[in-house]
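Asks: Sequence first, predicted model second:
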Amino acid sequence: MNLRIILFVLALLAFLSASIGGFLYYSSLKESALKEAERQAVAHADMVKKNFSAFLSESIRPTKTLAGMHALKDVLIQSDESNLASANAMLDHFQETLNTDVCYLMDPQGNTIASSNRNAPDSFVGKNFIFRPYFQKAIKGHSATYLALGITSGKRGAYYSHPIYSDNIKSPVGVVVIKMPIERTEKELGPDLDRIVLVTDPRGIVFISNRKDWLYHSLWKLTENDVSEIAESLQFGRGPWVWIGLEQKNNNHLMDRSGNTYLFHKRQLDNYPGWHVFELRDAKAISKRISDPIISVTGPIVLTLCLLIGLSVFLLYRKASYEIARRKAFEKALQESKERYRTLYLNTPAMLHSIDSEGNLLSVSDYWAAALGYRREEVIGRKLTEFFTENSRKYAEETFIPAFFKTGFSKDISYQFVTKTGEVRDFLLSAIGIRGEDGKIKRSLAISFDVTERKRAEEALKNAKEALSLYSKDLERQVKKRTEEISSILRYTPAFVYIKDADGRYMLVNSRYEELFGVQNEMIRGKTDYEILPKDVADQFRTHDQKVVSVKNHCQVEEKILQPDGLHTYLSVKFPVYDESGNINGVGGISTDITALKKAQDQLRLLSGSIMDEQEKERSALARELHDELGQVLTALRIDSSWMLDRLKEIDPKSALRALSMCELIDKTIEEVRRMAFRLRPGVLDDLGLIDALEAYATDFERRTGITCVFEHADVPDVSETLATAAYRIAQEALTNAARHAAASHIEVKVEAQNGGLLLNVVDNGKGFNLFELSESEGFGLAGMRERANLAGGELEIHSAAGKGTRIVCNMPIDGGMS
């Protein structure tokens, strides 16, 4: 009776353990699956957001391109049949190429005058869309993107609009619109099996969804004001916008009217404030997805477990006898020990073998046979030494095996095996002897380790050490050679060289420095500039050294040093010295005497200034001659031609037409002569000053080239003729370069007075260039601008990079000096 109670209690405990374990397993699996579902939902929501944002942005650039087409500008300026046909052809081309719903063109009053669907029943031609926000933004000069339901077509779409400008009109003359279909993107959302994907506007109206019955429904309850605004905008048709019935329970869950719970995640659409991507997962579907596999998998397991428990109870009952149980336990333990030993011996990942006193193989492990490429049957009974190399075989038969069977122990014996494929491999062997009842060693138990790769590595390491030794010696030789070369450079260079520590104390100077300042290297080491140099020179050195440390980069400066033969100018290149950690621990400098070069530059500058003055005089004289002499002659010809035209109108119509052509040709020639005179030397520069001259030139430049040129100026005082001419010519050259080389569409010219100087900025949006890759001929214009700025006492900077446009900044003193 007691045995039955014990067995019953054991069975009950086993059942409870299995039940608790199953519950814990199910709970853990459910939690893990919910987390995985949430992670997948977040990833899918991010993917939908990314794809939809890419879709919304892919047609912005084509819309801008379409807005720049001359065919659309022409029909907006002059709406005749030829221009309208060209515009419709252009709209058709873009519609077919981009695979859009429709491309159409509107005038400033919002009327559609051309459309790619002009022949369709739902044609937009003649329709007025002035109420649409995308038109209202575009006609004000801004690009726009708008999501809405088409009023005419009844189809959803993404609308992209862009203003159209005429060459001579600053405000837009019309708006071009591209409508992309939404359905193509909506198909990528997939079916709504257990995942619902929504795209909603700021008020919660469902505009895109993989659940069709939710389209144009409201995700949240709408106020009367919301309904009124939505109806007035016509963005989503004329309603009604029924509430889906969802309410938010917490941060991640929604509940509908039927009590169904959804796990949801939302993401904000890029560049569309208030528009969100929602992803909803049915909580019941997620739980069912978890429970069904568990039931199908764990059901048989539970049934099997119950059967095993019953079987165990039966076996325990049958083994109630202590003697039988002990005997069977011993037998079982012995059998398991044998099996473990056999398994360990045969399957261990090491080379195990056993030989008798004659050296014949009694057993080998699977790993032993596999390592040498044999089957076990092929090696059992053969001598172990048959698989050795000749040297290893001789050592084993004459020394190792006889000694082992006397001592019964060996460790780390090195020998070589030959595999079945003929490969020689190195091994280390350790073995113990197994003795019989008579105390003599009957067999061995040996383990071998493959050390082939280790020996190869050791050999490679040895070779590497030898190579490293040779390399070190060669490196020492090169260092010695470079040291001698550097010492020679420091000793014989005409420049003076020095290195200072972080506190400005000298660590090294070359022989030229010693000669120039009358000091010795040993005397100056550890001292600062103020201890060995005049104060004005020390101030220069210290200021420039601190600049290098502050900017953490090299710099190039000019320094003045008074020498016995007069004041000398030195071009100094100063650079930071870094320690092993990458921190600045000193400053180095190389200074070259450029006094003679500076004098030559001054003389060259004076010569260049004289040449430019002569050029301006020659330009002015030539402009006057063109205007006064040639202009008067052409005017006289124009008067005579007009007289001839009046006389010939009635008596000779053909000759009258020729006279009319002569009048038009003379008018063009007079205008061209005026332009040439203006470009040579604008009279407005001499009569009205720099600002009016630049404004006139910018207007003429925009008219000639078609490039938008914006001129701005602040309160600029009257400047000298030299400064005005320099600023005018620099701006003229900059605009000419932008038109010839930059392929720019927009240029800004700005002139202002700043800190006692005249600041000129010319900025274009062209393709830019690399200053260091210009050929010598290509750089003449830039060099001329720099020369004019230098002659006026100023400086010119050029900032440009490929694809980023060009910016030219010129700063010149108004009254001979700038702060």
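Replies: Cool, got the structure. Please read these numbers as outputs of a predicted model, since none were measured by experiment. Numbering: from 1, shown residues only.
Asks: CA only for contacts and neighbour counts going forward, please
Replies: Will do.
Asks: Can you give me the separation between residue 142 and residue 244?
Replies: Distance, residue 142 to residue 244, using C-alpha to C-alpha, to the nearest Å: 36 Å.
Asks: likewise residue 729?
Replies: 70 Å.
Asks: Residue 142 and residue 244: which has the busier surroundings?
Replies: residue 244 (19 against 14; other C-alpha atoms under 10 Å).
Asks: dump the residue contacts of that one.
Replies: Taking C-alpha atoms under 8 Å, 6 or more residues apart in numbering, we find residue 244 in contact with 214, 217-220, 256.
Asks: swap in residue 549?
Replies: Contacts of residue 549 by C-alpha under 8 Å, 6+ apart are 576, 584, 587.
Asks: Now for the contacts of residue 244: which two are most distant?
Replies: Spanning the widest gap among those are 217 and 256, at 13.7 Å by C-alpha to C-alpha.
Asks: more crowded one of these two?
Replies: Set residue 217 next to residue 256 and count neighbours by other C-alpha under 10 Å: residue 217 wins out with 20 against 13.
Asks: Please report how far the more buried one lies from residue 244.
Replies: For residue 217, the distance to residue 244 - C-alpha to C-alpha - is 6 Å.
Asks: what do you get for residue 181?
Replies: Taking C-alpha to C-alpha as the measure, residue 181 falls 25 Å from residue 244.
Asks: same deal with residue 231?
Replies: Residue 231 is 18 Å from residue 244, by C-alpha to C-alpha.
Asks: Tell me the one among the contacts of residue 549 nearest to residue 85.
Replies: Nearest member of those to residue 85, counting by C-alpha to C-alpha, is residue 576, at 68.4 Å.
Asks: Check which helix or strand the closest one maps to.
Replies: strand 566-578 (DSSP states H and E).
Asks: in that strand, what counts as buried?
Replies: When burial is assessed from 16 or more other C-alpha atoms under 10 Å, strand 566-578 yields the following buried residues: 568-577.
Asks: ok, those vs residue 338, which is closest?
Replies: Of all the buried residues of strand 566-578, residue 338 sits closest to residue 577, with 74.1 Å by C-alpha to C-alpha.
Asks: If we ignore the residues flanking it in sequence, what's nearest residue 294?
Replies: Leaving aside its chain neighbours, residue 294 sits nearest to residue 26 (7.4 Å; criterion: C-alpha to C-alpha, 6 or more residues apart in numbering).
Asks: and the comparison structure, right after this:
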Amino acid sequence: MPKEDTRLRLLFGLLAAMAVVSCAAGGVLYYSTLYSASLEMAHKESVEKLTGVGRDVDIYLKWSINSVRILAEIKELTGAIPQGGGVAGATDMLVHYRNVLKADVCYLMDRSGTVIATSNHNSPQSFLGKNYKFRPYFSRAIQGEASIYMALGATSKKRGVYFSHPVGSLRGNPLGVAVIKMDITEVEDKLETLDSGIVMMVSPRNVIFATNRQEWMFNLLWQAPEPWQKEIRQSRQFGTGPWPWTGMTQMDENNARDANGHIYHMDRVPLSNTRGWSLIYMYNQDRIYERMVAPLRRTMGFGVGAICIIFGVVVWVMFRQANASIEQRRAAETMIRKSDEKYRGLVSSMADWVWELDGQGRYTNCSEKVESVLGYKPEELTGKTPFDFMPEDEAQRLRTVFSRIVEAEEPFSNLENWNVHKDGRRVCLLTSGVPIRDDSGGLAGYRGVDSDITDRKIMEETLQEHQQWMETILMASPGPMVLYDAVGTPQYLNRSFTDVFGWSLDELKGRRIPFVPEEEQAATAEQLRILIGK
């Protein structure tokens, strides 16, 4: 063999090894980028979901406090105190109100905190004659302030949300207090929409009042100092205890560690209609990895190995075409790197706004967030419909969908729709809403929230373009290329392979290609065995 050929073979052997290393490094870089982007996307999705749940809970609490305000103004209740007459009429009204609202119990208290009428008057656990003046919901309401209070029932031993409102007035002072106790399951159903991780409703002193992890119920999320525990015990808000510590330790604003050393990402959303209460959502980052990245890694493993093998064999055997192949590979790696940089740059924040529609589907109220989403001030939307801000074909599609929703008078969630920003650009929104009822129970409109998911849609389109681009690169390669499965059977080959070797993909289905010279087979088999780790 001429000396020049030996040197050339050695040179291209080194190039083959460099190609394999480059592919492996590129795979590691791509995997690392995908892992980081997946965690970031999971974080943004959790914040979006938690904010939506918090908004739903706040809407429910606001609706309930309005219900007790209406109850407190009914004449059957104002006439029952302070003289004590008309208690029977008040009892009938409380029973009726409980049935309409599907509440746990409705009751009326006089100025001393004693229950003088209640919807559960026939129950073995009747509140009638009980005195609850120690409850903050009574002390606040008797001073003229409506109140929301979450606690374990002193009599029923059941968790609930208490809504209280002052009743009547005598020389500027309330005559008594009307109370509606709602079952906590109304709130827990909303928490269940977060289908992974740990979601909790937590008191100002970090007592877990509602959660999808039942063993944490009435536990202290963080280790509490003795004065806090004494305050919890004296309030009787959460029973008589004990209130064990979950073992969680807060590391910083967004991270916590459990007793076994596992790290959890944490998001917190305050509840605006309560004093110091909040929703907290925790998830283990390792589980996010298993759910989002590991399946893709397992799927890509064989493909990456096959590509490395093909690059080495092609450069070693077809060395006269190596220079062109190397330049092509470098160009492809540059485009992949740019595509990865573009993918990382597509992570952006999402903006939400709350809205209300009347019975004709026209905006009656919008939060200030609409200006950052669509560019319009809230007052510019008043009297208009959501379809006025959509392209014509999208508006026609959404009218059909929304007509079915209105006809069924049912809530809806995660409805994707395209809108036109004030500056002319298209904005994709994710819309959810619940019906608004009038006094007679009829449909008076809808209330809901819109989230801007335009960036996410753009990211999906970019990834699809990247996949199409990779397929184009493989087809346009001047060198023969073939992809194998795990057992060495061809799965794909380009046009150059057919031109050089004469085989088509149909002819090679289920077969192995005997293209390695006989004198090179032993060495090639050993190299392949080392590369694939078998």
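Replies: Now that the structure is in, tell me what you want to look at. Values in this document were obtained by computation on a predicted structure and should not be read as measured data.
Asks: Starting from the longest helix anywhere in structure 1, tell me the next helix or strand along the chain.
Replies: Ranked by residue count and defined by DSSP state H, the top helix of structure 1 is helix 2-57. Counting by DSSP H and E, the element after helix 2-57 of structure 1 in chain order, helix or strand, is helix 60-67.
Asks: elements contacting that following helix?
Replies: strand 156-164, strand 174-181 (3 or more C-alpha pairs under 8 Å, 6 or more residues apart in numbering; DSSP states H and E).
Asks: The helix or strand following it corresponds to what range in structure 2?
Replies: Later in the chain than helix 60-67 of structure 1, the nearest helix or strand by DSSP H and E is helix 70-77. Aligned by TM-score structural alignment, helix 70-77 of structure 1 falls on residues 75-82 of structure 2.
Asks: Show me what residue 113 of structure 2 lines up with in structure 1.
Replies: Using TM-score structural alignment, residue 113 of structure 2 pairs with residue 110 in structure 1.
Asks: Average separation of the longest helix of structure 1 from the aligned part of structure 2, please.
Replies: In the superposition against structure 2, helix 2-57 of structure 1 averages 1.2 Å from its aligned positions (mean C-alpha distance after the TM-score superposition for structure 1).
Asks: coming back round to it: count residues in the vicinity of the residue nearest to residue 294 of structure 1, would you?
Replies: With other C-alpha under 10 Å as criterion, residue 26 of structure 1 counts 17.
Asks: Walking through the stretch 501-650 of structure 1, point out its strands one by one.
Replies: Remark: strands assigned in the stretch 501-650 of structure 1 by DSSP state E, counting those that start in this stretch are 506-509, 555-563, 566-578, 584-593.
Asks: what does the longest one contact?
Replies: Meaning strand 566-578 of structure 1. 544-545, 548-549, 552-562, 584-595, 598.
Asks: quick one, that strand and strand 555-563 angle?
Replies: Strand 566-578 of structure 1 and strand 555-563 meet at an angle of 140 degrees, taking axes from the mean of the first three to the mean of the last three C-alpha atoms, to 10 degrees as the criterion.
Asks: what range in structure 2 does strand 566-578 of structure 1 sit on?
Replies: Using TM-score structural alignment, strand 566-578 of structure 1 pairs with nothing in structure 2.
Asks: And residue 165 of structure 1? What does it align with in structure 2?
Replies: Match for residue 165 of structure 1 (TM-score structural alignment): residue 168.
Asks: Test my guess that its match contacts residue 143.
Replies: No - contact criterion C-alpha atoms under 8 Å: residue 168 of structure 2 and residue 143 do not qualify, at 12.0 Å.
Asks: Comparing these two, which shows the higher neighbour count?
Replies: residue 168 (22 against 14).
Asks: which residues in structure 1 does stretch 352-360 of structure 2 match up with?
Replies: Counting by TM-score structural alignment, stretch 352-360 of structure 2 falls onto no part of structure 1.
Asks: Please pull up the equivalent of residue 21 of structure 2 in structure 1.
Replies: Applying TM-score structural alignment, one finds that residue 21 of structure 2 aligns to residue 16 in structure 1.
Asks: what's the burial count for that match?
Replies: 12.
Asks: quick one: it and residue 22 of structure 1, what's the gap?
Replies: In terms of C-alpha to C-alpha, residue 16 of structure 1 sits 10 Å off from residue 22 of structure 1.
Asks: same question, residue 42 of structure 1
Replies: Distance from residue 42 of structure 1 to residue 22 of structure 1, by C-alpha to C-alpha: 30 Å.
Asks: Which one's more surrounded, the two?
Replies: More neighbours surround residue 42 than the other of residue 42 of structure 1 and residue 22, with 18 against 15 (other C-alpha under 10 Å).
Asks: picking up where we left off before, closest one of the buried residues of strand 566-578 of structure 1 to residue 612 of structure 1?
Replies: Here the nearest of these to residue 612 of structure 1, counting by C-alpha to C-alpha, is residue 569; it sits at 27.5 Å.
Asks: and the longest helix of structure 1, what other elements does it pack with?
Replies: Contacts defined by 3+ C-alpha pairs under 8 Å, 6+ apart place helix 2-57 of structure 1 against strand 261-268, strand 276-282, helix 283-318.
Asks: Nearest to residue 737 of structure 1, out of those?
Replies: Here strand 261-268 is closest among those (C-alpha to C-alpha), at 45.3 Å.
Asks: looking at structure 2, where would I find the counterpart of the closest one?
Replies: Using TM-score structural alignment, strand 261-268 of structure 1 lines up with residues 263-270 of structure 2.
Asks: What does residue 655 of structure 1 correspond to in structure 2?
Replies: Using TM-score structural alignment, residue 655 of structure 1 sits opposite a gap in structure 2.
Asks: and residue 655 of structure 1, that's in a strand?
Replies: No - read with DSSP: H, G, I helix; E, B strand; the rest coil, residue 655 of structure 1 is helix and lies in no strand.
Asks: which residues in the stretch 651-800 of structure 1 form strands?
Replies: Along the stretch 651-800 of structure 1, counting by DSSP E, counting those that start in this stretch, strands occupy 708-713, 746-754, 757-764, 795-800.
Asks: quick one, which of these is packed in tightest?
Replies: Using mean count of other C-alpha atoms under 10 Å, the stretch among the strands of the stretch 651-800 of structure 1 with the greatest mean number of neighbours is strand 757-764 (a mean of 22).
Asks: that older thread, reformat the strands of the stretch 651-800 of structure 1 as CSV; add distance to residue 134 of structure 1.
Replies: Output for the strands of the stretch 651-800 of structure 1, formatted as CSV (distance: least, C-alpha to C-alpha, whole Å):
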stretch, distance to residue 134 of structure 1
strand 708-713, 25
strand 746-754, 25
strand 757-764, 29
strand 795-800, 36
